[in-house]
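Engineer: Quick one, structure for this:
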Amino acid sequence: MLLSRRRFVIAGSALTLSAVAGSACAHSIASPADAHDFAVTHTDAQWRDLLTPDQFDVLRRAGTETPYSSPLNDEHRHGTFGCAGCALPLFSSDTKFDSGTGWPSFWKPLAGAIVERTDSTFGMTRTEVLCSRCGGHLGHVFDDGPAPTHLRYCMNGVAMNFTALT
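Structural biologist: All right, here's what the predicted structure looks like:
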């Protein structure tokens, strides 16, 4: 189950606060692929055919899955986490750690796997993480992770698939 109601309440609150302060929201949610040219592109109708409703909400509409809802949060085998939209390998299991947040977390992506951009939704500024091949929204990166990078790539499990190495 995705956080649709929570997102609605947060967005409504942000708009109300914005109106009271006399300013507009800094950024509206757009399709992740709008800001960059990506190798894999589809229409919304095609993405809906390729993805589950939850995957579409997260990957194409920058939604967020409920914490602790993804089986990938508890995935501990050796392997690779890839984009559910285009199968691009994103993270090695060697960089996965338990952040205690309820979302699969990693301290480093695979080389060339992601694109980062500023996300100013809901009155806060964060760094959004997108798949570099299809522009799918994966999650956000924060600077409170473990060594050696001290980064926490907090990813939506529904946006990824896992391939175990044998």
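Engineer: CA only for contacts and neighbour counts going forward, please
Structural biologist: Noted.
Engineer: part of a strand, is Arg133?
Structural biologist: No. Per DSSP: H, G, I helix; E, B strand; the rest coil, Arg133 lies outside any strand segment and is coil.
Engineer: One more, please, to line up against the first structure:
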Amino acid sequence: MKKILIFSLLATFLISCNGNAQKDSDENSSKKYEVTKSEEQWKQELTSQEFAVLRKAATETPFTSDLLDIKKPGTFVCAACGNELYKTKHKFESGTGWPSFDRAIDGGVAYGSDSKLGYQRDEVHCARCGGHLGHVFNDGPRETTGKRHCINGVAMDFKPDSE
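Structural biologist: Below is the predicted model of the structure:
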């Protein structure tokens, strides 16, 4: 029974953060970004996993990100273009297996919509290069914004604050 419950929870979380929004989103494909490159250029600059997530809207396996447990002060930036996205002070433990934040840095992210799973979700992507980051949900901390930005760790790099 315990295994079935764990499997059910894991499947729910995978569905909650899984998506294929960017590659077919009219909203994203018609927008011009400050950083634009050909698919071949992105393939040369990004790792295969970064390319899959950032450019093809794949989802990394939960609980695998090196960024999941970071608590020290700093900034999470787009792995493709270095754009500042999130601050550690807005990160929280959601239990989903992906880095979660209750808000983004102003102007760091942009939003689109995704209905690939048969229902509407809000997609989050880098405002500078259009890279797919994850999704935003309304089940975040009530004492702050109530939002949960469920972000693929592979889509970001971490820059610690200077000491």
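Engineer: Ser93 of structure 1 corresponds to which position in structure 2?
Structural biologist: In structure 2, the residue paired with Ser93 of structure 1 is Thr88, using TM-score structural alignment.
Engineer: all strands for structure 1, in order.
Structural biologist: Per DSSP state E, structure 1 carries strands over the ranges 79-83, 89-92, 96-97, 105-106, 114-119, 126-131, 137-142, 152-155, 160-164.
Engineer: Which among those strands is found nearest to Thr16 of structure 1?
Structural biologist: Thr16 of structure 1 lies closest, by Cα to Cα, to one member of these: strand 114-119, at 19.4 Å.
Engineer: other SSEs contacting that closest one?
Structural biologist: Judged by 3 or more Cα pairs under 8 Å, 6 or more residues apart in numbering; DSSP states H and E, strand 114-119 of structure 1 is in contact with strand 126-131.
Engineer: ok, average deviation of the strand it packs on from structure 2?
Structural biologist: Comparison of strand 126-131 of structure 1 with structure 2 after fitting gives an average deviation of 0.3 Å (mean Cα distance after the TM-score superposition for structure 1).
Engineer: that older thread, next up, the contacts around the match of Ser93 of structure 1.
Structural biologist: Applying Cα atoms under 8 Å, 6 or more residues apart in numbering to Thr88 of structure 2 gives the contacts Ile70, Lys71, Lys72, Pro73, Gly74, Thr75, Phe76.
Engineer: residues contacting the fourth one?
Structural biologist: Translated: Pro73 of structure 2. Lys87, Thr88, Lys89, Pro160, Asp161.
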